[in-house]
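Chemist: okay, predicted coordinates and the sequence, questions at the end:
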Amino acid sequence: MNSPAEKIAITVNTLLYIIQKSGGICDFHKVFKILYFADQKHLSRYGSAITDDTYIAMANGPVPSMAYDILKSLRGEGLFTSQKEQFTPYFELQINKHTVKAKKSPDLDYLSESEMRCIDESIEENYHLKFSDLTEKSHDTAWQKAVFNSEIDLLDVAKCGGAGNDMIEYIKESCENRLAVFE
């Protein structure tokens, strides 16, 4: 299991990768939807999420909680407000404060080849979509089953990505093993 610092580093480098592959500047909504659909792919194919972030069912679709808090910190908002200086070397907000520019290249040691492949596919499929189309596409059964402003079940995300019963069982067991306390 990754430490909180490792989870932050993975998330920062995943965001940098998405933004860099999207031309160096991208709005929050598009970044989050690209990550969501990449996570669906990675879960269904390999049984693990890319960043291990928690998706929240918000009005415009699933939002990765930690990723959103990292980017909100640049505006002086959210859980990481006091850590804003930790993220300013990597990201710069644009005028509208909902668009972010990558200031550095991602450290690819934080991403596997399979994760980059799923992100690349998601960018190819989703980057060209308008805000309303991405929102509608992300209002899938995983989002619909969740309580508004609450966590979306990871198994539902995997199912929306096409995970079969064997993969769902594998993901379920992996989650249980991570939560188990060994004495």
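Modeler: Right, received. Where do you want to start?
Chemist: for the rest of this, base every contact and every neighbour count on C-alpha atoms.
Modeler: Will do.
Chemist: my guess is Phe87 meets Asp69, correct?
Modeler: No. Counting by C-alpha atoms under 8 Å, Asp69 is not a contact partner of Phe87; they are 10.8 Å apart.
Chemist: in stretch 118-135, what's buried?
Modeler: Neighbour-count burial for stretch 118-135, counted by 16 or more other C-alpha atoms under 10 Å, picks out 118-123, 126-127, 134-135.
Chemist: ignore what I typed, I meant stretch 10-27.
Modeler: 10-22, 24-27.
Chemist: please apply the same query to stretch 166-174.
Modeler: Under the neighbour-count criterion of 16+ other C-alpha under 10 Å, stretch 166-174 has 167-168, 171 buried.
Chemist: now the residue lying closest to Leu35 once chain neighbours are set aside: which helix or strand?
Modeler: In space, and not counting its chain neighbours, Leu35 is closest to Ile119: 6.7 Å by C-alpha to C-alpha, 6 or more residues apart in numbering. If you go by DSSP states H and E, Ile119 is part of helix 113-126.
Chemist: name the residues that touch that helix?
Modeler: For helix 113-126, the surrounding residues in contact (C-alpha atoms under 8 Å, 6 or more residues apart in numbering) are 18, 21-22, 30, 33-35, 37-39, 41-42, 50, 134.
Chemist: and the angle for the helix or strand that it is followed by with helix 113-126?
Modeler: Sequence-wise, the next helix or strand downstream of helix 113-126 (DSSP H and E) is helix 131-138. Counting by axes from the mean of the first three to the mean of the last three C-alpha atoms, to 10 degrees, helix 131-138 lies at 130 degrees to helix 113-126.
Chemist: below is an additional structure, to be compared with the one above:
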Amino acid sequence: MTFNKEKMKQVIHYIVHKCQDKDNFGKTVLYKLMYFSDFNHYEIYETSITDETYIKRENGPVPSSFDKCCNELEEEYKIDNEKKPVLSYYRYHYFSLKDPDINLLSNNERKVIDNVIEKLSSMNARSISDYSHGDKPWRVAEFTKPLDPEFVFYRDDEYSVRVYED
């Protein structure tokens, strides 16, 4: 697997563009929508969308190249974010400055991303983090270590998106 930074940027921009009007849409929700998009695609098609490495963190999976990709998207005037203080942390709300270029995304990849957005994008940061903690790849990984996408084939029914034959 070779990480595809341009494709990763298109996935980020696409999700931001589709979710920017949701009040709950911040960095944590974006992380989890990306994770479930990549890992659900892996379960269904046995390939990742971006070949991104996701790291096990306390609040769930985190894409390792996220900050670099977001910074580039901001420098390209494609997305921006508002950083607001909330209690003891900052909340990042992302929004799109132009329509995303999705020429690197296949129809199947967009379909998987759209299904993840439809199913999970209304969750707040705490709910989607808690939900991600139940997914097998996160559960079996060690903290601060990469998640192994192969564990999607051992998901509980609540997380599984592939139709398996008996």
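Modeler: Alright, I've got the coordinates. Please read these numbers as outputs of a predicted model, since none were measured by experiment.
Chemist: where does the helix holding Ile119 of structure 1 end up in structure 2?
Modeler: Mapped onto structure 2 using TM-score structural alignment, helix 113-126 of structure 1 covers residues 107-120.
Chemist: the matching stretch against structure 1, how far on average?
Modeler: The superposed stretch 107-120 of structure 2 is, by mean C-alpha distance after the TM-score superposition for structure 1, a mean 0.6 Å from where its aligned residues fall in structure 1.
Chemist: in structure 2, which helix is the longest?
Modeler: helix 27-45 (DSSP state H).
Chemist: can you list contacts of that one?
Modeler: Under the criterion C-alpha under 8 Å, 6+ apart, residues 11-12, 15-16, 47-51, 54, 60-63, 91-94, 109, 112-113, 116-117, 120-121, 123-125, 128-129, 132, 149, 152-153, 160-162 lie in contact with helix 27-45 of structure 2.
Chemist: now it: buried residues?
Modeler: For helix 27-45 of structure 2, the neighbour count (16+ other C-alpha under 10 Å) marks 27-44 as buried.
Chemist: now do the strands in structure 2.
Modeler: Assigned by DSSP state E, structure 2 shows strands spanning 54-57, 60-63, 79-86, 89-96.
Chemist: buried residues in the second one?
Modeler: Buried residues in strand 60-63 of structure 2, counted by 16+ other C-alpha under 10 Å: 60-63.
Chemist: what sits up against it?
Modeler: Outside strand 60-63 of structure 2, the residues that reach it (C-alpha under 8 Å, 6+ apart) are 31-32, 34-35, 52-56, 129-130, 132-133, 138, 147.
Chemist: quick one: it to structure 1 mean distance?
Modeler: Strand 60-63 of structure 2, aligned to structure 1 and superposed, deviates on average by 0.7 Å (mean C-alpha distance after the TM-score superposition for structure 1).
Chemist: can you check the first one too?
Modeler: Compared with structure 1 after fitting, strand 54-57 of structure 2 has a mean deviation of 0.4 Å; criterion: mean C-alpha distance after the TM-score superposition for structure 1.
Chemist: quick one: that strand aligns where in structure 1?
Modeler: Taken onto structure 1 by TM-score structural alignment, strand 54-57 of structure 2 occupies residues 55-58 there.
Chemist: contacting residues around the matching stretch?
Modeler: Applying C-alpha under 8 Å, 6+ apart, the contact partners of stretch 55-58 of structure 1 are 62-65, 143, 146-152.
Chemist: let's see that with 6 Å instead.
Modeler: Applying C-alpha atoms under 6 Å, 6 or more residues apart in numbering, the external contacts of stretch 55-58 of structure 1 come out as 62-65, 143, 148-152.
Chemist: look up how far Ala5 of structure 1 lies from Val12 of structure 1.
Modeler: Per C-alpha to C-alpha, to the nearest Å, Val12 of structure 1 is found 11 Å from Ala5 of structure 1.
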